[in-house]
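# I'd like to go over a predicted model; first the sequence, then the structure.
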Amino acid sequence: MIGRNMDTRAVLRSLFDVAVAAADPARSLPHFLPERPRGRTVVVGAGKASAVMAQAFEAAWPYALTGVVVTRYGYAVPCERIAVLEAAHPVPDEGGVAGSIALFDAVRGLGPDDLVVALVSGGGSALLPSPPPGLTLVDEQLLNRLLLESGLPIGEMNLIRKHLSTIKGGRLARAAFPARVVTLVLSDIPGDIAAEVASGPTIPSAATRHDALALVERARLPLPDKFLQRLHDPSSDAPRPSDPDFARHEVHVIGSAALSLEAAAAEAQRAYGLPSAILSDALEGEARDAGRFHAAIAHEVAARGRPFASPILLLSGGETSVTVTGEAGQGGRNTEFALAAAIGVEGGPGAITGLAADTDGIDGMSGGAGAFFDTTSVARLRLAGFDPKTVLARHQSGSAFAAIGDLLVSGPTRTNVNDFRAIIIRPG
């Protein structure tokens, strides 16, 4: 049971580990194996979890197969029949270009009796640079930087990406035609829209280049003319869901933020007798605004026992964003959330302790997965020489939390279902 002497940070870390474990493909992937084809089985994939997914698929698939997947540097795991390539994330590099070429090579020349299994997870957008005519890798690197600094939700970023690529938006699956394609998705997208994960290399897009152009204009994204010219070209339209090339395809979401949050809630009740409330598994918007909102709820619970009585564990997932103003500091969306929340609960009633962390173990440029916070965080930051509001304005939350020992350093988890936020509220 949660008592006054309970180490709430240890509890939060254990629940983070449970949430990550729930997104382990070795647990979920075997339940979604496709029927064995009469012809060949070819595995392709991209994302931070693609190597672990490939390893899980090899273990569960007793038949012959070949394949290749692309993952982030440092995320590879041993596979016997599937080649694992590594590339840069979040800004693409030549390794990603080579990976895109390798995926196209893997699906070339297949027939109607062949099966392509696509293993797709978050991070695949940056890992598969494949610029269209008129653009280069340098252009795609610039596009990624602009998108990452824009504050746009991940789904909107990927809407633009898939119309400035020759592999995203279902184009890899089109290259595999007439083979049947089964896509298994570990979702990092709020709402678990499979076509948006990794910009959907094997899933056709319901959006058009006109939607992308409208988004660029609305967001005032400073794209150079060459990008805009490309988006005005009809050839930049991604394949549509009605395209007959995709008639035999299947898509399955095998892991998501919702499942991980549910696992954490169940563990909190089982191990600590702590009731939980899942606020949302699809939260988006500015990280600092989300932090303030969570802090307001925690304060209301601690002060007035509404909308929940304490003790209580508040959980949320999804993917917030950070709109960078000026130079980017050493931080990430989860440390920025944590700092805003810490400012919001400073000196508040009750005992409030929280954790905001990315389930892939890497939160932007923070150096960790995220950070812990409580009602004493702001005071401790000031003692260490930091002005919390200035730190927040300069996007330096990672450096600040590291200085007071509140950064969570988990290392790469090799999975990814986006942000994990947990706040324990106890009576004072």
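Perfect, thanks for sending it.

# make it CA atoms for all contacts and neighbour counts henceforth
OK.

# And the helices in the stretch 301-428 of the chain?
Here the stretch 301-428 of the chain has its helices, by DSSP state H, counting those that start in this stretch, at 333-345, 377-383, 388-393, 397-403.

# Which elements pack onto the longest one?
Helices and strands in packing contact with helix 333-345 are listed as helix 287-304, strand 351-358, strand 370-374, helix 377-383, helix 388-393, helix 397-403; criterion 3 or more Cα pairs under 8 Å, 6 or more residues apart in numbering; DSSP states H and E.

# Leu274 is nearest to which of those?
Checking these against Leu274 by Cα to Cα gives strand 351-358 as the closest, at 13.9 Å.

# what angle separates the closest one from helix 287-304?
160 degrees (axes from the mean of the first three to the mean of the last three Cα atoms, to 10 degrees).

# Now tell me what touches strand 351-358 from outside.
8-9, 12-13, 298, 302, 334-335, 337-338, 345, 363, 369-375, 408, 416, 418-428 (Cα atoms under 8 Å, 6 or more residues apart in numbering).

# Stretch 323-331 too?
By Cα under 8 Å, 6+ apart, the list of residues contacting stretch 323-331 reads 149-152, 286, 363-367, 394-399.

# try it again with 10 Å
Contacting residues not belonging to stretch 323-331 are listed as 146-152, 285-288, 322, 333, 363-368, 370, 391-401 [Cα atoms under 10 Å, 6 or more residues apart in numbering].

# alright, now check it against this:
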Amino acid sequence: MTSISEPGFDRRAFLIGLFEAAIAAADPAEALKGQLPERPKGRTVVIGAGKGAAQLAGAFEAAWEGPLTGLIVTRYGYGAPLERLALREAAHPVPDAAGAAAAVEMLGLLRGLTADDLVVALITGGGSALLPAPGPGMTLADEVAVNEALLASGAPISVMNAIRRELSEVKGGRLALAAAPARVVTLIVSDVPGDRPEEVASGPTVPGAGSRAEARRLVETWGISLPDAAARALAGEENPAPLPGDPGFAGHEWRVIASAARSLEAAAARAEAAGVAAAILSDAVEGEAREVAKVHAALAREVALKGRPFALPVVLLSGGETTVTLGASGGRGGRNGEFALAVALAAEGLPVRALAADTDGIDGTEDNAGAFADGGSAGRLRALGADPAALLAAHDSYGAFAQLGDLFVPGPTGTNINDFRAILVG
């Protein structure tokens, strides 16, 4: 990589290089090294779900010596060639019938196993929507409505998952219990703040510590409007999510093999190799994307104008998962685009260049992973006859950065370690 001290240093290429370093650190083949369980006396059944599950499954096939069977579910367009494992594609972030059928098929694969058998679960972010399995009294349409209400609420992932676990036949460890008495080893690529195994994909093989009463309290606290069937299910005590102490989980293992923390460290090393100091602010940032952007921009302003708390040049790195609370008009873009547009406004006029992107390659429902922003982005939008503040209020970051030619569209990356944010100051 060209050093910042050399003529022609390309700041956009620098930011892309940091993103690529972060993705490389979560490469499935590297992440699996030293993580394979011992071969069992009986069968090996592999199950997987998530936006990076197909690539992780391909790496597992290449590394595993011995027979195996199983089923992997990923998002449409995120597949990868698999030789021994079946692959299904389904919708994300809103579940569909293909995902529901895959969940039924996966549950069928797990029934009838013995204590000599091994189940390896390959779980990455996005698995929650890809494995819809409505709880008692609910339909797929109800689960879709629940998912849409949660996504629009602005609630953090831990709150959403506490509710999802109580309204599903697979989440919150239920999928693992379906494999009893087989041993289950779960290998996780984390996309959640804090890398808590039970939060990734709503923990289909990992139990959470919540309760039905806690889920009801969270629905009320966050003002979440659930469909009638889901509200009735949550009001009762039938089919509660299993707890960590359930004897069905005895002997099971959960391992986080790739995460935002490791990827940010790799990005920092890449920056320093180019002569730019790197400051990792946090790998577990949560909150409204536009508010998080204001805090990042305020720090960038302090550095740019006063040289504190970091000397110039420096790149500020952070990960985690922000949220966007949508109004009735909806929006166009995702949380990383929203972050970038808010930075463009809050850091206007400053010598900053930023990239905010979802590490799976898709930010929300459009084709971009996120966007580039700098201290001149807002002014360039006004010169085009657009109002950046109005675009932010309408959650139309996609429209804003499409006009500027500053969308970041790398395509599916094959992994998912959540948000990646880099702000180069100086």
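Okay, I see it. Just so it is clear, the model here is predicted, and its values are computed rather than measured.

# Filter the contacts of strand 351-358 of structure 1 down to the buried ones.
The neighbour count (16 or more other Cα atoms under 10 Å) marks 8-9, 12-13, 298, 302, 334-335, 337-338, 345, 363, 369-375, 408, 416, 418-427 as buried among the contacts of strand 351-358 of structure 1.

# coming back round to it: dump the helices and strands packed on helix 333-345 of structure 1 into JSON lines; add distance to Val197 of structure 1 as well.
Formatted as JSON lines, those follow (distance: least, Cα to Cα, whole Å):
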{"stretch": "helix 287-304", "distance to Val197 of structure 1": "20"}
{"stretch": "strand 351-358", "distance to Val197 of structure 1": "16"}
{"stretch": "strand 370-374", "distance to Val197 of structure 1": "22"}
{"stretch": "helix 377-383", "distance to Val197 of structure 1": "35"}
{"stretch": "helix 388-393", "distance to Val197 of structure 1": "29"}
{"stretch": "helix 397-403", "distance to Val197 of structure 1": "26"}
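
# What's the match for Gly79 of structure 2 in structure 1?
In structure 1, Gly79 of structure 2 lines up with Ala76, judged by TM-score structural alignment.

# meant to ask about Arg174 of structure 2, not that
Alignment note (TM-score structural alignment): Arg174 of structure 2 maps to Arg171 of structure 1.

# Quick one, which of the helices of the stretch 301-428 of structure 1 gets closest to Ser165 of structure 1.
The nearest among the helices of the stretch 301-428 of structure 1, by Cα to Cα, is helix 333-345 at 26.4 Å.

# average gap between that closest one and structure 2?
Helix 333-345 of structure 1 differs from its equivalent in structure 2 by a mean of 0.6 Å after superposition (mean Cα distance after the TM-score superposition for structure 1).

# Where in structure 2 does that helix align, residue-wise?
With TM-score structural alignment as the criterion, helix 333-345 of structure 1 aligns to 335-347.

# Could you do stretch 220-227 of structure 1 as well?
With TM-score structural alignment applied, stretch 220-227 of structure 1 matches the range 223-230 in structure 2.

# how far out from the middle of the chain is stretch 325-333 of structure 2?
20 Å (Cα atoms, centre = their mean, to the nearest Å).

# just to revisit the earlier point, identify whichever of the helices and strands packed on helix 333-345 of structure 1 lies nearest to Ser130 of structure 1.
Judging these by Cα to Cα, what sits closest to Ser130 of structure 1 is strand 351-358, at 26.8 Å.

# can you give me the offset of that closest one from its chain's centre?
Taking the mean of its C-alpha atoms, strand 351-358 of structure 1 sits 19 Å from the chain's own mean (Cα atoms, centre = their mean).

# same thing with stretch 373-387 of structure 2?
From the chain centre to the centre of stretch 373-387 of structure 2 is a distance of 29 Å (Cα atoms, centre = their mean).

# What are the boundaries of the helices in the stretch 1-150 of structure 2?
Under DSSP H, counting those that start in this stretch, the stretch 1-150 of structure 2 gives helices at 11-25, 28-32, 53-63, 97-110, 127-130, 140-153.
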